[in-house]
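Undergrad: Here is a sequence with its predicted model. Questions after.
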Amino acid sequence: MLALKAENISKQYRLGQVGTGTLSHDLNRFWHKVRGKEDPYLKIGEANDRASKGESEYVWSLRDINFELTQGDAIGIIGRNGAGKSTLLKLLSKVTKPTTGKIYTQGRIASLLEVGTGFHPEMTGRENVYLNGAILGMTRKEITRKFDEIVDFSGVERYIDTPVKRYSSGMYVRLAFAVAAHLESEILIVDEVLAVGDAEFQKKCLGKMGSVTKGEGRTVLFVSHNITAIKELCNTALLLDKGKLISQGDVNKCIIEYQKNSDTKLFYNYLEDPTVLENENIMVKSYKAEPINGDIITTKSGIRITVGFTSKMEGVDIDLSFFLKNSHDLTIMSTGLMISQNKDIEKRDYTASFEIPPYTINEDSYYFDFFWGINRTDVAFRTELFGFEVHGIQNEFGEIVKSPGILFPKIVHSIEKL
């Protein structure tokens, strides 16, 4: 059963204005409409790229978004800051209207877009539960029936009769999420609010949203930069970039695509790349990941990682360590290499290499948390810019073969003075 459908929705903003125009713009739009002509302001505007200054005062926060959700789906919406995720949720929640396109929904919607939305600071937690529940569409009888359950879930029972202006941001979000999660809605929309709660409460929220989708058959739209949470909760995903829908469907594929579109460098040479990776201790000059066997990195090829750097220090000991993380931001491997042990480091170029054996890791995008240490106590330099992709091997049925994995892989290290 179809729960939600977005059909060619776009949202345009005019910089420095509330809405997209003035009275003269609205009259101009109306005049074109009665003559059967297209809105003239739809032909102008730029994508929402925060990295560039831009020339137009009109910005497209979203452009031509299409997708459908069936009842019981849990969909994660991912993308970098400014991609249009929160704007999309506001349109779906009917907080604001799309500039173009239509949104069809089946059933009641509960939205948790910002911490404490609908809360009155002078009112107590108890009063705000009733107020916020009413705003979300709950009847007083329904709120009373669920009140004890809401308060118990939030964990703020001791302060329920205290004005919420005295609450911490964590208590705010606990109570707000508890009200929204207990609304008997068909669709639950949650923005990046779990970042405010502590680890225990985040786990509790994820468990609640999981039971909402799997147990109660409700539809959940979830925006988060916590890729692990997206992976755990959602079965499908939307990937947004600069207001456009880049990928949709399988959550793993979207996460991998998101990682590919990040700032991770698959190779680096300081002579060819405008990025300068250095501080007063270390300068990174090159990086590359290549297969030990074959032409491309696959699950069975093995991987050789080579990092070239210059030491600007002497009379200390240096070690190079890395944590290998997958596209879900989970650390799956770590190792280290001592470059000097007798405080005999020289001001010169070095090359360090690591070899990961075949059949150790699966198809995915990976990146390194590299850091150089001084005398085993201080960090001399650190970067997470480097990464690589592993391609899967298909069997005769066209299925990607999983690597068996090696519990304690033997990683070969080497260091060379240049």
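TA: Received the coordinates, thanks. Residues are numbered from 1 along each chain as shown.

Undergrad: make it CA atoms for all contacts and neighbour counts henceforth
TA: Noted.

Undergrad: what ranges do the helices span in the stretch 201-350 of the chain?
TA: 227-233, 251-260 (DSSP state H, counting those that start in this stretch).

Undergrad: most neighbours per residue, which of the ones you listed?
TA: helix 251-260 (a mean of 21; mean count of other Cα atoms under 10 Å).

Undergrad: now residue 388: how far from residue 256?
TA: Residue 388 is 11 Å from residue 256, where distance means Cα to Cα, to the nearest Å.

Undergrad: Next up, a structure to set beside the first:
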Amino acid sequence: MSVILKVENVGKLYKLGEVGTGALAHDMTRWWAKVRGKEDPFAKVAQKNDRTQKSSNDYVWALRNVSFDVQAGEILGIIGRNGAGKSTLLKILSKVTKQTEGNIKLKGKIASLLEVGTGFHPELTGRENVFLNGAILGMTKREIKARFDEIVDFAGVERYIDTPVKRYSSGMYVRLAFAVAAHLEPEILIIDEVLAVGDLEFQKKCLNKMRDVSENYGRTVLFVSHDLNAIKSLTTRCVLMQQGTVEHIGTPDDVVRKYLDRYDDTEAEFRNVDKSKPNISNVSIATSKEGGIQYFGHDMTLTARVNIPEATDALEMSYELIKSETNEPIAYNFFSTSGTMAYLKGKSGSFDVNIKIASLRLYRGEYYVKFNLSDPRGKVVFQRIEKCLPFEVFMYEIYNEWGFADGICKYIEESSLEISEQECR
């Protein structure tokens, strides 16, 4: 196979708090430095793209030194946490924005699906937008007509095809946009995580279509998703991005494993624990799908191995579900031997405490779990596990047409307990 896309040392610099690059003098100075082969004079104060740290200057690198090749007919997956630079990279490849540095070499036409509504004119009908997108890709009216019925059938919007797309729901928008991008024969198809808007059946349909255009038509697909199972089952190679750089390139299984290992701090939380007192020696999570994927409204189970060296009548355990982006607790619950953990009262040994959270109500995003084990009488904290069991919530078949205001929204999550005694180790 030949190389169809080559990305060489690509970087994207943004000036915080301003639209564009700033004053004309900045642009001219930056251009003159490039002509002389010098480093960008305004890049010297830039920071890496680390959203966990507060910015102390006016510039930030959304991407830096990004390099990789893509073979013709390959399906390349791109994964990473929110803010890793994935969407910025795809916008540069789609020519929505231009890189600050580096080169991109590609062969053929690109069709991209980056955000809901990207590439569609809201005042035009679905039919008119299909022809508009085909014309942008360099197709003739006859070529578009030959595929029109197939596009409409795939999207399932026959009844609304002559309605202005501004009246479409988000799901209809995405279905038609994907159908257009996949059926108008671009050499490179770029899909961002916008498919999460669609229902499960349509997501599967899209994944099968991407596999089909790659295997049977030799087209290249770049696919960004937080659905690690889809990445492993669909892609032939994968890129892991971290803070605007490429951290690792390899097989999907290898890259996904590195991604999960990097963000799971669970093991570190069990070091230096006083085992002469009640303690938690292991925790695990059972989400809707493997790989830490949890669907809104589905059950989730947390399991903690609680060790009690000496029998006690007073023990309390709590958990909190923390939003990764803000480190704020969103949901919590607590249990004690005077109530739901009465089974442990006056006992010693090792016990698995299974906390079943029915119909989890967290909005989509990345989260982690915090545990506390304490003696409520003396206000003694035996153990505090600050950060473990990372997981990510998706809306599954449910998509809210309204917006969501971020903020601290604490509530007690309904949870049921199941405790089983284990052999001491």
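TA: Structure's in. What do you need? Computed from a prediction, not measured in an experiment: that's the story for all the values here.

Undergrad: Quick check: TM-score for this pair?
TA: After superposition, the two chains reach a TM-score (TM-score structural alignment, normalised by the length of structure 1) of 0.70; 329 aligned residues with a Cα RMSD of 3.7 Å.

Undergrad: rewinding a little: which residues are common contacts for residue 388 and residue 256 of structure 1?
TA: Common neighbours of residue 388 of structure 1 and residue 256, using Cα atoms under 8 Å, 6 or more residues apart in numbering, are residue 365.

Undergrad: so which of the helices of the stretch 201-350 of structure 1 gets nearest residue 128 of structure 1?
TA: helix 227-233 (28.4 Å; Cα to Cα).

Undergrad: What is that closest one packed up against?
TA: Contacts defined by 3 or more Cα pairs under 8 Å, 6 or more residues apart in numbering; DSSP states H and E place helix 227-233 of structure 1 against helix 199-214, helix 251-260.

Undergrad: So which of these is nearest residue 14 of structure 1?
TA: helix 251-260 (28.2 Å).

Undergrad: Give me the mean distance between the closest one and structure 2.
TA: Here the mean offset of helix 251-260 of structure 1 against structure 2 after fitting is 0.5 Å, by mean Cα distance after the TM-score superposition for structure 1.

Undergrad: Could you list every helix and strand in contact with that helix?
TA: strand 74-78, helix 227-233, strand 236-241, strand 244-250, strand 364-374.

Undergrad: Distance from the chain centre to the longest one, please.
TA: Read it as strand 364-374 of structure 1. 19 Å (Cα atoms, centre = their mean, to the nearest Å).

Undergrad: can you list the residues that contact it?
TA: Taking Cα under 8 Å, 6+ apart as the rule, strand 364-374 of structure 1 contacts 256, 259-260, 264, 316-327, 379-391.

Undergrad: Any chance of CSV for the helices of the stretch 201-350 of structure 1, columns distance to residue 214 of structure 1?
TA: Listed next are these as CSV, based on distance: least, Cα to Cα, whole Å:
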stretch, distance to residue 214 of structure 1
helix 227-233, 10
helix 251-260, 16
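
Undergrad: Looking at those, which is nearest to residue 76 of structure 1?
TA: Closest among the helices of the stretch 201-350 of structure 1, using Cα to Cα: helix 227-233, at 5.7 Å.

Undergrad: corresponding residues in structure 2 for the closest one?
TA: Helix 227-233 of structure 1 lines up with residues 228-234 of structure 2 when matched by TM-score structural alignment.

Undergrad: Superposed on structure 1, what's the mean shift for that stretch?
TA: Using mean Cα distance after the TM-score superposition for structure 1, the mean distance for stretch 228-234 of structure 2 is 0.8 Å.
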